[in-house]
Structures are given as C-alpha cells and as structure tokens.
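Student: one predicted model, sequence on top.
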Amino acid sequence: MKKHIITAAFAATLFCSVASAQEFKGDITLGYSAFWDEMSVNRISGEGAFEFGLSDRASVQLDLGLFGFGASNAEGTNLVLHGIYDVNPQGSAGAFLGVDDVDGSSVNFYGVEYGQSFGTGGVEVYLARGKEAGVTGTVIGVEGKFALSEQFGLGVKLDNADFDGAVDVTRLGVKGIYALGQGSSVFAEVGSVRADAFGLTGSEAFVGVGLSIEMGGEEATFGRRGLLSLIPGL
C-alpha cells in the first residue's frame, strides 16, 4: 500500500511538472458514498485526472485515486495511465493500463475506450481485462453526461465486472450536477449495486455526494477506470 501511495505521489508530481509546459487539462474530485440501509458501509475518495497534449491529436492522461472504506477500515489506491488519440473534433479513442490496490492485494487491468461529444453532452464506453486472485475477468461500462441548462447537468453510468464468479459487480448510478462557477461543481448521486465480491452479496441502493474542480479550463477526456470506482462502500 505505502509503495503504491509513494509511486502515485511521485507520478503526479512528475506529470504536473511536464504538463506545465504542455496543453493541460484535468479535474480533481472529492466524494463520499454509502449504502442506503447501512451508512457505516461507506467510501471516502479523492481522485484526480491529469492530461497533457503530446501533439494536435495525441495526449496522455494519468488518473490517481485514494480511497478509505468505513466499515472494513480498508484503504485503497488506484493508478491508471491512458494514451489518447482524437479521431475527430468530437471523438477520442484511448487505451489504458491500471492497477487497483486494497491493503496490499492488487488487481492489474488494461483496456480500450472511446468517447464522443455532441451538442450539450457526450458519451463514453470502455472495455477492460484484468486479473484478481489469479482469475482473469472483464469489466465493461458506458457513461453519459448531458447539460440541462447552464448550471444543471445529468449523468448516467452503468458498469459490470465479472471475474468468473470470483468478483461479480453491476453498478448503475444517476447523478445530478450543479455548476458553482469557475470550473467547480457539486453533485449528488443515487443508484444500485448488485455484488458478489469483497464481502458484499445481493443488491443494495446507495447514495453519494461530491465536489469536482476542473483544471486548465476543462475536465480530462476520460472517466475513472478500475474496480474501486465501482464500489460505494466496504
């Protein structure tokens, strides 16, 4: 765990130093989520995405996440590196490598992704393969964000992780977003998780709230990847 935290901190410092000389954008999000029927099963998270351009069409994005889980007292980290190519002004394709770590137990994964913007919103999809406890599995997801007005937005996200029965998680969340100005926004989320993993079984409703701050005038191209982003609490 400590090794991953030190690595993440070093990577963030190096990344931001290089990005200062390049076209840079990104976002930082602080969040809290919990299961509706048992609020002690919760998660506090701090996540950042930092992206800088390599050329007119190519860029690199680094995601870092720190997680604290209330009921289990577990701690987790997430580190993901994306390579991104802008297919056209509205569409971007990417490939990524990442690792989740919870108290020394790691899940390595890799995958591909695509995002398309249009009018007042955009959608993105991804497909990942990973290995947990020696079992290889697949994670897929789709997310859409839509502006309802200058201040209000709506987000919908569906993810599924299946590691041959060792890990089976399906998460559906609907998010309301309110812009505060100057690149900052707050959000509230409701949803449901069906899980057979990490000591969780069955379906449970969850709620979440958070604060997001854009850097460089725009959020990073792609959203979060990894199992830790799917679990509202442990």
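Tutor: Alright, I've got the coordinates.

Student: for the rest of this, base every contact and every neighbour count on C-alpha atoms.
Tutor: OK.

Student: gap between the longest strand along the chain and the chain center?
Tutor: Identified as the longest strand of the chain according to DSSP state E is strand 200-215. In terms of C-alpha atoms, centre = their mean, to the nearest Å, the centre of strand 200-215 is set 11 Å apart from its chain centre.

Student: mind listing the strands for the chain?
Tutor: Along the chain, counting by DSSP E, strands occupy 24-35, 42-53, 58-69, 75-88, 91-102, 105-118, 121-132, 135-147, 152-162, 168-181, 184-197, 200-215.

Student: count the neighbours of residue 191 for me.
Tutor: Neighbour count for residue 191, taken as other C-alpha atoms under 10 Å: 20.

Student: would you check that it makes contact with residue 209?
Tutor: No: under the criterion of C-alpha atoms under 8 Å, residue 191 lies out of contact with residue 209, with a separation of 11.9 Å.

Student: thinking again about what came up before, in a markdown table, list the strands of the chain along with distance to residue 229.
Tutor: As requested, these are arranged in a markdown table below (distance: least, C-alpha to C-alpha, whole Å):
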| stretch | distance to residue 229 |
| --- | --- |
| strand 24-35 | 11 |
| strand 42-53 | 9 |
| strand 58-69 | 9 |
| strand 75-88 | 9 |
| strand 91-102 | 10 |
| strand 105-118 | 13 |
| strand 121-132 | 14 |
| strand 135-147 | 12 |
| strand 152-162 | 10 |
| strand 168-181 | 10 |
| strand 184-197 | 12 |
| strand 200-215 | 12 |
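
Student: check it against this one:
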Amino acid sequence: MKPCKICALACALAIAAPATHAVEFHGGDVSLSFSRFEDDLIGPSSSTSFGKTAVQGSFQFDLTPDFGVQVDASYFEFNRVDQSEVSLGLHGIYYLDWATAVGVYYTHEELLSSNVDELGVEGSRSFALFDIEANLGWAEYRGDHATVLGLQADYELQPQLFMGLGLDHADFDGATELTRVGVGIDYAVTDSLRLSGELGVTDATVMGSSADDIFIEIGASYAFGTSEGARFSRRGLLDRLPGL
C-alpha cells in the first residue's frame, strides 16, 4: 500500500460515517525529539550531534461518538548513516467506553531506500492515575516478515509529573530481533506543553550475535484539540529506533 492510499482510506472512512453525525476534530499533537546512543557520547568517536532527530504529528477525527480515525506523520533524520526518512500511519479507533479503546493500524515507511509496511491491532485503557497501551503487529521489510509487540504504561507521580515504561520487540523470522526498553519522565509545563526525557537500552540480535546499546532521548510535545492529544501512540519501525 502506497502513502497516497492511506489518505484514500481515511477519506473512505469519513464518507462511511453516518450523515446524521458531523465529523469532529478530537485532538492531536506535534513533537520534536532528539536521541542518541551511549557510543556517541563517550570514546574517541564521540560527537556532539544526535543520532536521530524526529519531527512528528498525530491528528484524530471522530466520525461517530464510538468510532474515529487517527493520522500520523513523521520525519526522521539519522545522522550516522546520513539518511532522512518519512513515516505515515493510519488508525481506525473504536471506543468501548470513555476509558477503553481498541483499534487497527497501518504504517508505511521508507528505511534505507526500501519500504517497511506494518499492520496491527492495538488497545488502550485509562485509569485514575495511570494509562496502559499495547499493540501487536506484523511487518514486512525487504521480503522479511516480522512480528511486532509493544507495551507502554504511564503513571502520574504528581499533577505535573509522569513516569513511563515502554517495551517494544520485533522478530524478523527468528534471524533478526530488536528489543527496546525505556524508562521516561514527562513534565507538564502547561496542560498542552510537555517536556520529556527517556533512558533505555536496545538489544539487537542478528544470526545469533547480539549487541546492547544504551540510549537517551529528550523532546517536547504540544497537544491540542478538545481532548488535547490523539488516542494512540505512533507506530512503525523508525519510531522504535533511537538511531542508525
């Protein structure tokens, strides 16, 4: 599926909405983040530049009180390999109740001149002090197929301070595996503006050989709309990579 087909599918979903319910803008967010591996910070090859720069946005529209669509767009710059990449995503969202949502998603990306396509299911649940989100997907890259798992939990430490724990895993037919685990802190400057930081580790296994890398990520995001943000996180392989 090409990127233009994502837009066509979104339009088809909007047309399919009942005429008695007007399409409403639910919310969205834009963000800027920088990440780098530990190897970029220390040693003779240390650099002051970041391994990855990401400019991202998500926008959600409610077609009915129970159903909505979310569109994601991301631009990445990977300094190590001197590559710029783009990721586009689409979610179909169904609300079981005000706190629970399930959905399906599709992402299309360009990675090192090859397409990455991912299709999956997802769900989220909000509680009094914490939120949890999970996804299960299937991706294809250069003829290889992968099973993708993701889990994110966020806990409100104080009214303006939040702690998050994230886990992502991709298994390409058992030959290549990538796991990312991170712990993050978000500070709400205002109801809309947040500053974030994350410390984590990635483990890559290729044909039985594995390597671990510690990474850091800092960023800022601005949420807007009636719900101040979109329901689901952005998906895709490029979003999971701290750098290349």
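Tutor: Perfect, I can see it now. All values reported here derive from a predicted model rather than from experimental measurement.

Student: could you give the angle of the longest strand of the first structure to strand 184-197?
Tutor: 160 degrees (axes from the mean of the first three to the mean of the last three C-alpha atoms, to 10 degrees).

Student: got the angle between strand 200-215 of the first structure and strand 42-53?
Tutor: For strand 200-215 of the first structure and strand 42-53, the angle between their directions (the same axes, to 10 degrees) works out to 40 degrees.

Student: select the longest helix from the second structure.
Tutor: Identified as the longest helix of the second structure according to DSSP state H is helix 3-16.

Student: give me the contacts around it.
Tutor: 23, 63, 69, 88, 89, 90, 108 (C-alpha atoms under 8 Å, 6 or more residues apart in numbering).

Student: please repeat the previous calculation with a cut-off of 7 Å.
Tutor: The set of residues that contact helix 3-16 of the second structure without belonging to it, under C-alpha atoms under 7 Å, 6 or more residues apart in numbering, is 63, 88, 90, 108.

Student: what's the answer for stretch 201-214 of the first structure, then?
Tutor: Contacts of stretch 201-214 of the first structure with the rest of the structure, by C-alpha under 7 Å, 6+ apart, involve 26-36, 183-196, 232.

Student: next, the mean deviation of it compared to the second structure.
Tutor: Stretch 201-214 of the first structure differs from its equivalent in the second structure by a mean of 0.7 Å after superposition (mean C-alpha distance after the TM-score superposition for the first structure).

Student: in that stretch, what's buried?
Tutor: Within stretch 201-214 of the first structure, the residues that qualify as buried are 204, 205, 206, 207, 208, 209, 210, 211, 212, 213, 214, counting by 16 or more other C-alpha atoms under 10 Å.

Student: returning to what we had before: now the angle between strand 67-78 and the longest helix of the second structure, please.
Tutor: With the same axes, to 10 degrees as the criterion, the two stretches helix 3-16 of the second structure and strand 67-78 enclose an angle of 160 degrees.

Student: so which bits of helix 3-16 of the second structure are buried?
Tutor: Neighbour-count burial for helix 3-16 of the second structure flags 6, 10, 14 (criterion: 16+ other C-alpha under 10 Å).

Student: next: stretch 120-137 of the second structure.
Tutor: 120-125, 131-137.

Student: considering those residues, which is situated nearest to residue 94 of the second structure?
Tutor: residue 123 (9.4 Å; C-alpha to C-alpha).

Student: correct me if wrong: the closest one contacts residue 136.
Tutor: No: between residue 123 of the second structure and residue 136 there is no contact, the gap being 9.3 Å when judged by C-alpha atoms under 7 Å.

Student: now which residue in the second structure aligns to residue 156 of the first structure?
Tutor: Taking TM-score structural alignment as the alignment basis, one finds that residue 156 of the first structure is matched in the second structure by residue 165.

Student: likewise for residue 126 of the first structure?
Tutor: Residue 126 of the first structure maps onto residue 135 in the second structure, by TM-score structural alignment.

Student: could you check how far its match is from residue 119 of the second structure?
Tutor: From residue 135 of the second structure over to residue 119 of the second structure the distance is 10 Å, taken as C-alpha to C-alpha, to the nearest Å.

Student: do residue 238 of the second structure as well
Tutor: Computed with C-alpha to C-alpha, the distance linking residue 238 of the second structure and residue 119 of the second structure is 15 Å.

Student: residue 163 of the second structure now?
Tutor: Distance check for residue 163 of the second structure against residue 119 of the second structure: by C-alpha to C-alpha, it reads 28 Å.

Student: try residue 52 of the second structure
Tutor: As defined by C-alpha to C-alpha, residue 52 of the second structure lies at a distance of 24 Å from residue 119 of the second structure.

Student: and for residue 224 of the second structure?
Tutor: From residue 224 of the second structure across to residue 119 of the second structure, the span is 27 Å (C-alpha to C-alpha).

Student: same question, residue 68 of the second structure
Tutor: Counting by C-alpha to C-alpha, the gap from residue 68 of the second structure to residue 119 of the second structure is 18 Å.

Student: so how many other residues sit close to the nearest residue to the match of residue 156 of the first structure once chain neighbours are set aside?
Tutor: Of all residues not flanking residue 165 of the second structure in the chain, residue 183 sits nearest, at 4.7 Å (C-alpha to C-alpha, 6 or more residues apart in numbering). A count of neighbours around residue 183 of the second structure, defined by other C-alpha under 10 Å, yields 18.

Student: who's in contact with residue 183 of the second structure?
Tutor: The neighbourhood of residue 183 of the second structure, defined by C-alpha under 7 Å, 6+ apart, consists of 164, 165, 166, 198, 199, 200.

Student: now do residue 49 of the first structure
Tutor: Taking C-alpha under 7 Å, 6+ apart as the contact definition, residue 49 of the first structure lies against 26, 27, 28, 61, 62, 63, 64, 220.

Student: appreciated, that's everything.
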